[in-house]
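>>> dropping a prediction and its sequence here:
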Amino acid sequence: MALYEWNASTAGLLGTALGHSEIVLRNAIDTALTARHQRLHRAGHWLDDPHRELDQRARDDIETARARLQRAGAPALPGKLIAELTFGFWRFLLARRYTTTLWSGIRPGFPHMPGRDRRVIEAPVARLHLLRNRIAHHEPLLAEPLPDRYDDLLTLVGYVDPALRTWLEAITDIPHQLARRP
């Protein structure tokens, strides 16, 4: 029972921290791609994908998000649409398929990331996506390298802004929680 309780508490703390990091990730990508869209003098919002740079899965995700907003009676404004898209949507914008198209536009969203290789950010985001799914499906975290995932989370946020990393460290009690494992 002690392990079960520890797992549930840890999942809650990590889930909260992952939520904050997802918001940082999606806002960084959106800000960067919005700037790119404007630099290229394109009308509308980058999610409108006027040059069909997004793959079919991404376009489907956007349409699904729009439909959810419509069913809820909410306008499909860019900010609402950004918030409605899944962690997976943002994770896959960092995939190899976008290296020659979107990556150069996304990269400025992570001004503190070393180098230019998209894999530097894709790898921790992919691992966090898997952890987020484990937490969302109430799976045990006992075999997960949680200190490494916490480091991934802090690294991701720090790539956007070191002050956000410091803030996230200050509001979470994850290291203490991990140390309390029975």
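The structure has been received and is ready for your questions. As the structure is a prediction and not an experimental result, all values here were calculated from the model.
>>> only C-alpha atoms for contact and neighbour calcs from this point on.
Fine.
>>> which elements pack onto the longest helix anywhere in the chain?
Counting by DSSP state H, the longest helix found in the chain is helix 2-39. If you count contacts as 3 or more C-alpha pairs under 8 Å, 6 or more residues apart in numbering; DSSP states H and E, helix 2-39 packs onto helix 78-84, helix 87-92, helix 103-106, helix 119-136, helix 146-160, helix 174-179.
>>> which of the residues in stretch 155-169 are buried?
Buried positions in stretch 155-169, judged by neighbour count with 16 or more other C-alpha atoms under 10 Å: Thr155, Leu156, Val157, Gly158, Tyr159, Val160, Asp161, Pro162, Leu164, Arg165, Leu168, Glu169.
>>> for comparison:
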Amino acid sequence: MTMAPYDVLRRALSAERLSTYERIASACSPDVTAESLYLWNMRMCDALMMPVHLCEVVIRNAAASVLVRQHGPRWPWNEAFRRRLPASASASAKAALEQAAHRATSTSDIVANLPMVFWQQLFTCRFDSTLWIPALSRVLQHAPSAHPSAIRKAIHADIGRIRHLRNRIAHHEPILERDIGADLAAIGRLIHARCPHTLSWLQRHERATTILAASPLAGRP
């Protein structure tokens, strides 16, 4: 007996994977199916990687420039800096730097290989006095006017949001129930703080906003 096309797809992707989409589709109008939701989710994930990519590169370069200013061009090997890094968590900044430094020999290679968690953990209060109060207004000069520690705290939260989004995309998880508009706003704030021109360039080329506007869940209560 020939299986229906959706059943074939369901077998290939697994019932567990499609169950989330089936649950959401069951609360929507009849023209919204689990298949259409899964397809939109894939398109949205693909489109989001461009803004996420640009955001990560811009923020890590900004943070790296502060580290060069404070600790010199070979800051990854600066022991005073390493001792200040948080080391309690399994995904700690200290462990990430040690791993990257083991594999690479130049600072630029290390910057390119450090995970986003490293850069997020730089934006914690332990670095206010050494990094952000002296230098934040110079490297993120278009951030909102506020005390550097308040700006740093907001940046930490925005990076955390983007990390979570990036991880869901990387693990092929559903994102259609996220507030993707808020994700894009966080990306926009981070890039704008460093370079409004770069944000304008991104906005001219990214497709995520258009795909979001065509969400099959638009207008859903």
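Happy to help now that I have it. In this text the structure is predicted, and so the values were computed from the model without any measurement.
>>> okay, the buried residues of stretch 155-169 of structure 1 in CSV with distance to Asn7 of structure 1 next?
Output for the buried residues of stretch 155-169 of structure 1, formatted as CSV (distance: C-alpha to C-alpha, whole Å):
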residue, distance to Asn7 of structure 1
Thr155, 23
Leu156, 24
Val157, 24
Gly158, 26
Tyr159, 28
Val160, 29
Asp161, 30
Pro162, 29
Leu164, 26
Arg165, 24
Leu168, 21
Glu169, 20
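>>> quick check: the residue most central in space within structure 1 vs Arg52 of structure 1, distance?
By C-alpha atoms, centre = their mean, structure 1 has its centre lying nearest to Glu22, at 3.6 Å. Noted for Glu22 of structure 1: a distance of 25 Å to Arg52 of structure 1, by C-alpha to C-alpha, to the nearest Å.
>>> just Leu128 of structure 1 next, same as before
28 Å.
>>> and those two? Which one has more around it.
Leu128 (22 against 11; other C-alpha atoms under 10 Å).
>>> how about that one, what's its partner in structure 2?
Matched by TM-score structural alignment, Leu128 of structure 1 corresponds to Ile162 in structure 2.
>>> which residues are in contact with Arg152 of structure 2?
When contacts are counted by C-alpha atoms under 8 Å, 6 or more residues apart in numbering, Arg152 of structure 2 touches Phe123, Thr124, Trp132, Leu136.
>>> what's stretch 155-172 of structure 1 aligned against in structure 2?
Using TM-score structural alignment, stretch 155-172 of structure 1 pairs with 189-206 in structure 2.
>>> distance from that stretch to the middle of the chain?
Averaging C-alpha positions (C-alpha atoms, centre = their mean, to the nearest Å) puts stretch 189-206 of structure 2 15 Å from its chain's average.
>>> list of residues touching that stretch?
By C-alpha under 8 Å, 6+ apart, the residues outside stretch 189-206 of structure 2 that reach it are 47, 50-51, 54-55, 58-59, 62, 139-144, 155, 158, 188.
>>> if we can go back for a sec, counterpart of the residue nearest to the centre of structure 1 in structure 2?
Structural alignment (TM-score structural alignment) places Glu22 of structure 1 against Glu56 in structure 2.
>>> got the contact list for the residue nearest to the centre of structure 1?
Neighbouring residues of Glu22 of structure 1 by C-alpha under 8 Å, 6+ apart: Phe87.
>>> and if we set it to 6 Å?
Residues near Glu22 of structure 1 by C-alpha atoms under 6 Å, 6 or more residues apart in numbering: none.
>>> same thing with the one 10 residues further on?
If you count contacts by C-alpha under 6 Å, 6+ apart, Ala32 of structure 1 has them with Ile106, Pro108, Gly109.
>>> what would those residues look like in TSV with distance to Leu146 of structure 1 and neighbour count?
Compiled in TSV, the contacts of Ala32 of structure 1 are given as follows (distance: C-alpha to C-alpha, whole Å; neighbours: other C-alpha atoms under 10 Å):
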residue	distance to Leu146 of structure 1	neighbour count
Ile106	28	23
Pro108	29	19
Gly109	26	23
